[in-house]
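# model this:
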Amino acid sequence: MIKGRFLMVGAGLSGAVIGRELAEQGHEVTILDSRNHIGGNCHTARDAETGVMVHVYGPHIFHTDDEGVWDYVNRYARFMPYKNRVKTTSQGQVFSLPVNLHTINQFFGRTMRPDEAHAFITEEQADTSIADPQSFEEQAMRFVGRELYEAFFKGYTIKQWGCHPSELPASILKRLPVRFNYDDNYFFHRFQGMPENGYTEMIAGILDHPLITVKLNTLFDRSMGDDYDHVFYSGPLDGYFGYELGRLGYRTLDFERFTYDGDYQGCAVMNYGEEHVPYTRITEHKHFSPWETHESSICYREFSRAAGPDDIPYYPIRQVKEKELLREYVELARKTRKVTFVGRLGTYRYLDMDVTIREALDIAEFALTAWSEGKEMQPFFVPVL
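Alright, predicted model coming up:
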């Protein structure tokens, strides 16, 4: 079978996984990235002064129920046990998230059992008059009531999204995590962990193949696709088309990095639920590697704002006007030959790492099957909504 030449735009998870799958079948793969490192926003780097493994673009915690994806990442890195236990500061106290029995009892000054707490929240706190929640605010009010909503969700959401929760769809809060036991593990997936030496080393392992060439500090131009049989594009969807229909909306993050001699906050993630505190949370990076010991600490204060043209896009806004524009770009993407749009930016969705890897594996399988059958690789594009 004739082998192909493929271009991956972006050296993050999507490009690395698809590229590796194609290379293992004998195809030549070139991966380019505009940054000076691989890994995309999952990039990690060890701080030279403190020795702390830093999540350069904010923390990434691996969690999944997909055993195939879990087995895949463990081929390229040793994953250490890690449970995400988030705290939040509100009203002068520190509480545990997600909202659980400890949070409820502490907040209301009670000592309720699980069944008592459930009855208290559903019968005395929750606004049962809201039968079909349409907004984020209604969703929260319907399931936990005004007091918990205003303490833990309202201010944080305004800071994170730059608008009032009544303007956000209820789908953002699909299933409000409320637990009537003392389980404070933020995620509920079977497999959870952190790569022992960071995500960048893991992705370097995926890219370590003789048929893969990586080019950093390289901007993509659409004319580059002429030299390849197919392009897998993980950059911004609207950016591929030169923003000709307008720009899709994103939130971006600013990080205020600081060091501390000792343990700054005693946990990896501390949220700040009140609107008057300008940052959404503080992350202390040595706690993301609890198997290591470091005397000093690296911390990030996170500030969320609307992304400008020169900012790194983090969270797709996906409100009404963005969805309308997205549909127009999707139509352009469907008509574009020899290009598959992949990943968080290419499909304008917020994706967890495990979903990104699963989709990349599926896309690679789709592409290899089409190639072996002599068919054109039509764009593998996830539905808009």
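
# From here on, just use CA atoms for contacts and neighbour counts.
Will do.

# The closest residue to residue 154 other than its chain neighbours and residue 278: what is the separation?
In space, and not counting its chain neighbours, residue 154 is closest to residue 165: 6.6 Å by C-alpha to C-alpha, 6 or more residues apart in numbering. Distance, residue 165 to residue 278, using C-alpha to C-alpha, to the nearest Å: 17 Å.

# between these two, who's got more neighbours?
Neighbour totals were compared for residue 165 and residue 278, and residue 165 leads with 22 against 15 (other C-alpha atoms under 10 Å).

# Touching, the more buried one and residue 137? I think so.
Yes. Between residue 165 and residue 137 a contact is recorded at 5.1 Å, counting by C-alpha atoms under 8 Å.

# one more to line up against the first:
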Amino acid sequence: MVHVYGPHIFHTNDAEVWEYVNGFQRFMPYKNQVKTTSRGHVYSLPINLHTINQFFGKTFRPDEARAFLERQADKSITDPSTFEEQALSLVGRDLYEAFFKGYTEKQWGCSPTKLPASILKRLPVRFNYDDNYFFHKFQGMPENGYTDMVGQILDHPNIEVQLATKYRRSDRLDAIHIFYSGPIDGYFDYEDGRLGYRTLDFERFHFDGDYQGCAVMNYGDASAPYTRVTEHKHFSPWEEHQGSVCYREYSRACGPDDIPYYPIRLVEEKALLAHYVARAEREKGVTFVGRLGTYRYLDMDVTIREALDTARHYLPRAAARGHMPSFLEKAIAC
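Sure, this is the predicted structure:
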């Protein structure tokens, strides 16, 4: 039940994906209520009416808060192209510097002026007191954990699992078709350079009691070296535990021997990615899938949706010995 590689809360609007995962594990109701420590105070995320009123010392109604943020926002930015411009155009400088600037610098290892505006479009601003971090119809946590769920998915007579086995291109000679979910640049042994990834370090510690009163506490100040602290007993509120297992999470550049967690996708990465995509499209008998294979930030539900679609695309073609493309997602290089 401890999320060793960071917290994973399942959330989706895709009914078929929700039905699929519940076929291997019962998902218990769970609402992700994230808090953040900034400038010596604790606030709720995403930014909502309580956050706005607490931060500015106001008692706004929803319409008043909306009008207030309209005045705070930088309306001179009409077409934001960077993370910082997007934040300033949405919430203004005060909220941006308190909740986004320092956290983003730690998370991505670069200035928000170098990150695309699209990253921030995933974060809503609410003018009510709803502190549910996600807005999807289906949300929950697997009752017995993801390890048990994945174990049941793999418990099938057609599946053989080989651990600690490095895939090499020469291995495909023994396969009808390869679905490759490792790093796309790694597939080509990084011959033309390495794409940029971020990796994470987790510092585990124990606490006798309740350490922070919530599952996830972000740290928005740049002076805090970690991005967040997770307290894992709060991810399964249907259980009771006296002690706590907690992790401090640190983000840094991914080296050759590190686990790549998520792609950076800056301009220089996109140029190299386009090169690897062109090489991949010349490969035969290989389809690149997943977060690393397509070099995109994907949530769990999107990954599962694409896997189901890939299987449906492949199976009739396999029976007819038809062609399978290298990528089902043509927007990979965008």
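
# Stretch 290-306 of the first structure aligns to what range in the second structure?
The aligned range for stretch 290-306 of the first structure in the second structure is 237-253, by TM-score structural alignment.

# Show me the contact partners of the matching stretch.
Residues outside stretch 237-253 of the second structure that contact it (C-alpha atoms under 8 Å, 6 or more residues apart in numbering) are 2, 6, 106-109, 196-211, 225-233.

# Could you tell me which residues within that stretch count as buried?
Within stretch 237-253 of the second structure, the residues scored as buried using 16 or more other C-alpha atoms under 10 Å are 244, 245, 246, 247, 248, 249, 250, 251.

# Okay, and the second one sits in which element?
Secondary structure assignment for residue 245 of the second structure, by DSSP states H and E: strand 243-253.

# what about that strand, distance to the chain center?
With C-alpha atoms, centre = their mean, to the nearest Å as the basis, strand 243-253 of the second structure stands 16 Å off its chain's centre.

# in the superposed pair, what's the mean gap between that strand and the first structure?
Mean deviation of strand 243-253 of the second structure relative to the first structure after superposition (mean C-alpha distance after the TM-score superposition for the first structure): 0.5 Å.

# okay, now residue 119 of the second structure: neighbour count?
12.

# Once you drop chain neighbours, what's closest to residue 323 of the second structure?
Residue 323 of the second structure's closest residue in space is residue 317 (C-alpha to C-alpha, 6+ apart), at 6.6 Å.

# Quick check: the aligned residue for the one you found in the first structure?
Per TM-score structural alignment, residue 317 of the second structure is aligned with residue 370.

# pretty sure its match contacts residue 364?
No. Using C-alpha under 8 Å, residue 370 of the first structure is not in contact with residue 364, being 9.8 Å away.

# Compare neighbour counts for those two and give me the winner.
Using other C-alpha under 10 Å as the criterion, residue 370 of the first structure and residue 364 rank with residue 364 on top: 21 against 14.

# Now do the same for that one: helix, strand or coil?
helix (DSSP: H, G, I helix; E, B strand; the rest coil).

# residues in contact with it?
Neighbours of residue 364 of the first structure in contact, by C-alpha under 8 Å, 6+ apart: 18, 21, 22.
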